[in-house]
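Enquirer: No letters, just coordinates:
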């Protein structure tokens, strides 16, 4: 028995080479407090219905003291399951600042709501005010129209107001707030 133990100890020591490469883990976010692979977080309303669902290949959580400061996700999809105002966002990378409610998304972005889609490479979305803003080229497919905004967009989802920064142009008709009066053509330049 002692001989078997001694032989197994000798075999283990002989297999350990001091010049062997150490396993070094490299991460995309080296200073994160927590790291998760195949991350999923679902938030439910008090009535039991799903409010939103976040799925990511990798998630990094940064904490300050006992509170979450920001969350960085890679290969993610965010699905807001609201019957009246659904929203879906997918991108290669996203960073949510918990204090400001700002989501910065980068790489192959797709933002889809009930009126259409917006695609870009970089976009900032304020989750509280429901405002999407981008200075990068954006492709907009909404309400049957296809537009490429070379200098980005400003999109206020609450009022469904979208401003294409370039190319410059005019709006031929604006939606009317008065249901009895039809929308009149306008020459107002909303493009900046």
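Expert: Thanks, I have it. From a predicted model like this one, the values you see are computed outputs, not experimental measurements. Numbers count the residues shown, from 1 in each chain.

Enquirer: From now on I want contacts and neighbour counts done on CA atoms only, so please keep to that.
Expert: Fine.

Enquirer: so what's the closest residue to residue 51 other than its chain neighbours up against?
Expert: Nearest in space to residue 51, with sequence neighbours left out and distances taken as CA to CA, 6 or more residues apart in numbering, is residue 44 at 5.0 Å. Under the criterion of CA atoms under 8 Å, 6 or more residues apart in numbering, the contact partners of residue 44 comprise 50-52.

Enquirer: try this one next to it:
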């Protein structure tokens, strides 16, 4: 059986991504730190090291080829998924991480410091109360329904900005409930290495 570290390397190869050795070291440190903090602070319900690599890290990396701008806001980021992983993998990407849970934002700030990430800012706030400049890309992963995602984040979105929603099965019922001010621009199936579960990336824009 592969170790979590080997799974991370193999999964990145399967995704066709080119990751520098220093970046791989940062990702491995992030995996180790998450396991350590999770034991004390319950940052994520997923606890098995291999599941953490597959369901958090590799799942996050599947969206990397689909980012169209050099800035990204992650709302309800939790322990940093997907955007902290994306910020490590793509250092030229400027990332803002937003979460209302102080334990999680404390962990995120620790990671930013430990990994010397100059392209990441952490914000402790509720998304509907966040005071940030208009964003070109706002992403969420298992954060809320599409209707809530649109409602809570519309004030953060630039006029031509997009919402990126990472979902499991194609969420037709959620799409039907979206506000009329927003529409689905595209839907892309995602394949996570070593995982059979369905994954989709929906791109939403103003109607």
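Expert: Yes, it's here. Because the structure is a prediction, the values reported are computed rather than measured.

Enquirer: Please state their TM-score.
Expert: Aligned and superposed, the two chains score 0.27 in TM-score terms (TM-score structural alignment, normalised by the length of structure 1); 96 aligned residues with a CA RMSD of 6.0 Å.

Enquirer: Which positions in stretch 64-75 of structure 1 come out as buried?
Expert: Neighbour counts using 16 or more other CA atoms under 10 Å place 70-75 of stretch 64-75 of structure 1 among the buried residues.

Enquirer: so can I have CSV of those residues showing secondary structure and distance to residue 138 of structure 1?
Expert: Shown next, in CSV, are the buried residues of stretch 64-75 of structure 1 (DSSP: H, G, I helix; E, B strand; the rest coil; distance: CA to CA, whole Å):
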residue, secondary structure, distance to residue 138 of structure 1
70, strand, 26
71, strand, 25
72, strand, 23
73, strand, 22
74, strand, 21
75, strand, 20
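
Enquirer: Return the closest of those with respect to residue 11 of structure 1.
Expert: If you rank those by distance to residue 11 of structure 1 using CA to CA, residue 74 comes first, at 42.6 Å.

Enquirer: For the closest one, give me its contacts.
Expert: By CA under 8 Å, 6+ apart, the contact set of residue 74 of structure 1 is 56-59, 91-94.

Enquirer: Within the helices and strands, which one has the closest residue to it other than its chain neighbours?
Expert: Residue nearest to residue 74 of structure 1 in three dimensions, not counting chain neighbours: residue 93, with 4.4 Å by CA to CA, 6+ apart. Take DSSP states H and E as the rule and residue 93 of structure 1 turns out to sit in strand 87-97.

Enquirer: Likewise for residue 73 of structure 2?
Expert: Using DSSP H and E, residue 73 of structure 2 falls in strand 71-75.

Enquirer: What is the subsequent helix or strand relative to that strand?
Expert: Moving toward the C-terminus from strand 71-75 of structure 2, the next helix or strand (DSSP H and E) is helix 83-89.

Enquirer: So which other helices or strands are in contact with that next one?
Expert: Applying 3 or more CA pairs under 8 Å, 6 or more residues apart in numbering; DSSP states H and E, we find helix 83-89 of structure 2 packed against helix 21-41, helix 59-61, strand 71-75, strand 94-99.

Enquirer: Quick one: closest of those to residue 137 of structure 2.
Expert: Proximity to residue 137 of structure 2 (CA to CA) singles out strand 71-75 among these, at 5.1 Å.

Enquirer: Can you show me the helices along structure 2?
Expert: 4-14, 21-41, 49-52, 59-61, 83-89, 102-114, 146-153, 172-176 (DSSP state H).

Enquirer: Can you tell me which of these is packed in deepest?
Expert: Ranked by mean neighbour count, those are led by helix 83-89 with a mean of 24 (mean count of other CA atoms under 10 Å).

Enquirer: still on that earlier bit, so which of the helices and strands packed on helix 83-89 of structure 2 is nearest residue 52 of structure 2?
Expert: Set against residue 52 of structure 2 and scored by CA to CA, the helices and strands packed on helix 83-89 of structure 2 come closest in helix 21-41, at 7.6 Å.
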